[in-house]
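Enquirer: What follows is a predicted protein model with its sequence.
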Amino acid sequence: MIKASELILNPDGSVYHLNARPENIAQDIIFVGDQDRVEKITQYFDTVTFRTQKREFKTQTGTYKGKELTVISTGIGPDNIDIVMNELDALHNIDFETRKPKKELTKLHIIRVGTSGSLQKNIPVDSIVISTAGLGMDNMLRSYKMEDVCNMKMEDAFIKHTQWNLDKGRPYVIECSEMLKKHFDSEDIHKGITATSGGFYGPQGRVLRLQLEDDKLNDTLSSFEFKKQKLTNLEMETAAIYGLSSLLGHDALSMNAIVANRANGTFSEDPYKAIDSLIQYTLEKLVSLYNH
């Protein structure tokens, strides 16, 4: 039995942070970082049957062209992903009455719809990138027994290429769901490895008033290549989503609207349009994924 201190429930039986009960969450889930982006997606829904919010975690469930979908804002960073992924899995795969894992587990399908900055000059702003793998520089996943889901050869190559300071922890690499990648791919979409950092400024090579431990970070990131795959973009959630999804037995894919190009120093003139295009593309692909 899972102790009350480990799986915390609210008085109404909802899980602690997400403020939702098992019947409130669909099997197909879209993650966004910004809580204001939840309505940017559900505005296209036919119906919205459930709404809740606690802190930065805003959740809405409804139907789009007959398919039940849930949209959740995760907030920023891998620490928040740890909360959202574990509570989502608990909602589907733990019996809240007995506090025991269910015998038959439900596989979730999780699509991250996010914004990101490109590390490659040939990936322009307003384009879309599928993250074939997440390269985590954040250490969060190292709290779990994770060796079986890692691509350790790519990790070793990255450590050697960047001369990574292991005082910052060993980077980890987790690949996306192959099934979702095939379904969401198209000729117009770029693909590559997405680096996930634990912060926005120093961890992503930004300089304001503090000296960086590695002032060549972005150059070494953009020049890294493994089996013809390059690091395409840098953000703060993908590797954590891929890692926990793989460990828990779920399918996950990160879809990134490129709003900045770090190599060219450019930013989208209309980032909202770029994000909206990605939202509509994602919804149509989810509808055609399969029928429950």
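Expert: Structure's in. What do you need? Residues are numbered from 1 along each chain as shown.
Enquirer: hey, let's count contacts and neighbours off CA atoms from now on
Expert: Noted.
Enquirer: How many neighbouring residues does residue 86 have?
Expert: Neighbour count of residue 86, defined by other Cα atoms under 10 Å: 14.
Enquirer: ignore the last one, residue 129
Expert: Neighbour count of residue 129, defined by other Cα under 10 Å: 27.
Enquirer: does it really touch residue 257, like I thought?
Expert: Yes. The criterion here is Cα atoms under 8 Å, and residue 129 meets it with residue 257 at 6.7 Å.
Enquirer: can you pull the contacts of the residue nearest in space to the middle of the chain?
Expert: In the chain, the centroid-proximal residue (Cα atoms, centre = their mean) is residue 238; its distance is 3.7 Å. Shown in contact with residue 238 (Cα atoms under 8 Å, 6 or more residues apart in numbering): 112, 131, 134, 194, 195, 196, 254.
Enquirer: second one coming, line it up with the first:
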Amino acid sequence: MKPISSAEFILNEDGSIYHLHLRPEGLADLVLTVGDPQRVALISRYFDEIDTQTSKREFVTHTGRLGNRRITVISTGIGTDNIDIVVNELDALCNIDPETRLPRAEKKQLTFLRVGTSGGLQPHLEPGTVLVSAYGVGLDNLMQFYDYQNNLEELELYDSLMAFFSETGPLPVNPYVFSADHSLLASFAPSLPRGITLTCPGFYGPQGRQLRGPLVMGEAAILNMQHFTHKDLFISNFEMETSALFGLSSLLGHKALSCNVLLANRTKGTFSEDPAKEVDILVKKVLEEISAGRI
């Protein structure tokens, strides 16, 4: 096998991976991803100890321990393009030998858990609701650049979505579908609601928010999505990272789950009165599940 070139597997002079400025010893098997760099410290302040702190651009990383569990929390910034960087570079840290530039024979599996904020679509999901994504539906094009294979349940959801949109009006893009890791979905906070998460390539137009620019798919089309159902699931929320996290994790042999607190209810036009408080409740819930050994 030919070594991966230095133009593709890029390391800094200190041996850290290019964008994240992180070395292999600073990476735990359990990785919590957040969008906001400031949220990293809001999580790591609950750790019993912190052994690694790095930052470069929007990518801030703290690694430490909560009880006997070693955890990395890293900010991805906003969007699936940044998820592409974070997941690929973390995978490279543990699965590519920096000396030979060859993939390691024995692959290491990471567990990714997104700890994020989101906008809710269903009327009964009020701001402050914490929910878990059973599926991520990508309205971006990131995974179209990868040679992936969906499983049967993902293909069934894709077909259901296409049938729904053929009746209500076509999407401006061809979506892709990936599921959360089944074992994580079964064990993590089973009392929390599950839903289908739409991952959008923007906050305004792609989510039907119109300020001054005319839209192809406006708020009415977005709100109509609340009527889609697949088996016992509905489209629950919009955000900007989950589908790529699920897709790349599946492609590279990792596990992934996404847990979001809803700050807005699009159908009612309401927004959380205290977003910081809602985020802290989410963080504590996630850490509680980790401490209980459910992830």
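Expert: Sure thing, it's come through. It should be emphasised that the depicted structure is a prediction, and the values quoted were computed from it without experimental measurement.
Enquirer: Any chance you could compute the TM-score here?
Expert: TM-score for the superposed chains, counting by TM-score structural alignment, normalised by the length of structure 1: 0.95, backed by 289 aligned residues with a Cα RMSD of 1.5 Å.
Enquirer: among the contacts of residue 238 of structure 1, who's most crowded?
Expert: Highest neighbour count within the contacts of residue 238 of structure 1: residue 194, with 31 neighbours (other Cα under 10 Å).
Enquirer: in a strand, that's where that residue is, yeah?
Expert: Yes. Judged by DSSP: H, G, I helix; E, B strand; the rest coil, residue 194 of structure 1 forms part of a strand.
Enquirer: Pull the contacting residues for it.
Expert: Per Cα under 8 Å, 6+ apart, neighbours of residue 194 of structure 1: 131, 132, 133, 134, 135, 231, 232, 233, 234, 235, 238, 239.
Enquirer: ditto for residue 198 of structure 2
Expert: Residue 198 of structure 2 sits next to 136, 137, 138, 139, 235, 237, 238, 239, 240, 243 when contact means Cα under 8 Å, 6+ apart.
Enquirer: repeat that with 7 Å
Expert: 136, 137, 138, 237, 238, 239 (Cα atoms under 7 Å, 6 or more residues apart in numbering).
Enquirer: Also residue 67 of structure 1?
Expert: Residue 67 of structure 1 is in contact with residue 287, counting by Cα under 7 Å, 6+ apart.
Enquirer: Can you show me the strands along the stretch 101-250 of structure 1?
Expert: Along the stretch 101-250 of structure 1, the segments classed as strands by DSSP state E, counting those that start in this stretch run 109-118, 128-136, 172-175, 190-196, 225-226, 229-235.
Enquirer: For residue 35 of structure 2, see how far away the counterpart of residue 106 of structure 1 in structure 2 is.
Expert: Using TM-score structural alignment, the equivalent of residue 106 of structure 1 in structure 2 is residue 108. Using Cα to Cα, to the nearest Å, residue 108 of structure 2 is found at 24 Å from residue 35 of structure 2.
Enquirer: Throw the strands of the stretch 101-250 of structure 1 into JSON lines and include distance to residue 157 of structure 1, thanks.
Expert: Shown next, in JSON lines, are those (distance: least, Cα to Cα, whole Å):
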{"stretch": "strand 109-118", "distance to residue 157 of structure 1": "21"}
{"stretch": "strand 128-136", "distance to residue 157 of structure 1": "12"}
{"stretch": "strand 172-175", "distance to residue 157 of structure 1": "11"}
{"stretch": "strand 190-196", "distance to residue 157 of structure 1": "13"}
{"stretch": "strand 225-226", "distance to residue 157 of structure 1": "7"}
{"stretch": "strand 229-235", "distance to residue 157 of structure 1": "12"}
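Enquirer: which stretch among the ones you listed comes nearest residue 244 of structure 1?
Expert: Among the strands of the stretch 101-250 of structure 1, strand 172-175 comes nearest to residue 244 of structure 1, with 9.4 Å by Cα to Cα.
Enquirer: other SSEs contacting that closest one?
Expert: In terms of contacts (3 or more Cα pairs under 7 Å, 6 or more residues apart in numbering; DSSP states H and E), strand 172-175 of structure 1 is packed against strand 128-136, helix 152-162, helix 238-248.
Enquirer: against structure 2, where does that strand fall?
Expert: Using TM-score structural alignment, strand 172-175 of structure 1 lines up with residues 176-179 of structure 2.
Enquirer: Which residue is the nearest non-sequential neighbour of the residue with the largest distance to the centre of structure 1?
Expert: Distance from the centre of structure 1 peaks at residue 98, with 30.4 Å (Cα atoms, centre = their mean). Of all residues not flanking residue 98 of structure 1 in the chain, residue 1 sits nearest, at 7.1 Å (Cα to Cα, 6 or more residues apart in numbering).
Enquirer: how many other residues sit next to that neighbour?
Expert: Neighbour tally, residue 1 of structure 1, other Cα under 10 Å: 7.
Enquirer: One more: the one 10 residues further on?
Expert: Taking other Cα under 10 Å as the neighbour definition, residue 11 of structure 1 ends up with a count of 8.
Enquirer: Ok, residue 16 of structure 2 next?
Expert: Neighbourhood size, residue 16 of structure 2 [other Cα under 10 Å]: 19.
Enquirer: Could you do residue 119 of structure 2 as well?
Expert: As a measure of burial, residue 119 of structure 2 has 24 neighbours, counting by other Cα under 10 Å.
Enquirer: I'd say it and residue 238 touch.
Expert: Yes. With contacts counted by Cα atoms under 7 Å, residue 119 of structure 2 reaches residue 238, the gap being 5.3 Å.
Enquirer: And for the alignment partner in structure 2 of residue 17 of structure 1, nearest residue in space, chain neighbours not counted?
Expert: Residue pairing (TM-score structural alignment): residue 17 of structure 1 is matched to residue 19 of structure 2. Distances taken as Cα to Cα, 6+ apart put residue 56 closest to residue 19 of structure 2, at 6.8 Å, once the chain neighbours are dropped.
Enquirer: Report the contact partners of the corresponding residue of structure 1 for that neighbour.
Expert: Under the alignment defined by TM-score structural alignment, residue 56 of structure 2 corresponds to residue 54 in structure 1. Residues in contact with residue 54 of structure 1, defined by Cα under 7 Å, 6+ apart, are 17, 18, 19.
Enquirer: repeat for residue 80 of structure 1
Expert: The contact partners of residue 80 of structure 1, by Cα under 7 Å, 6+ apart, come to residue 74.
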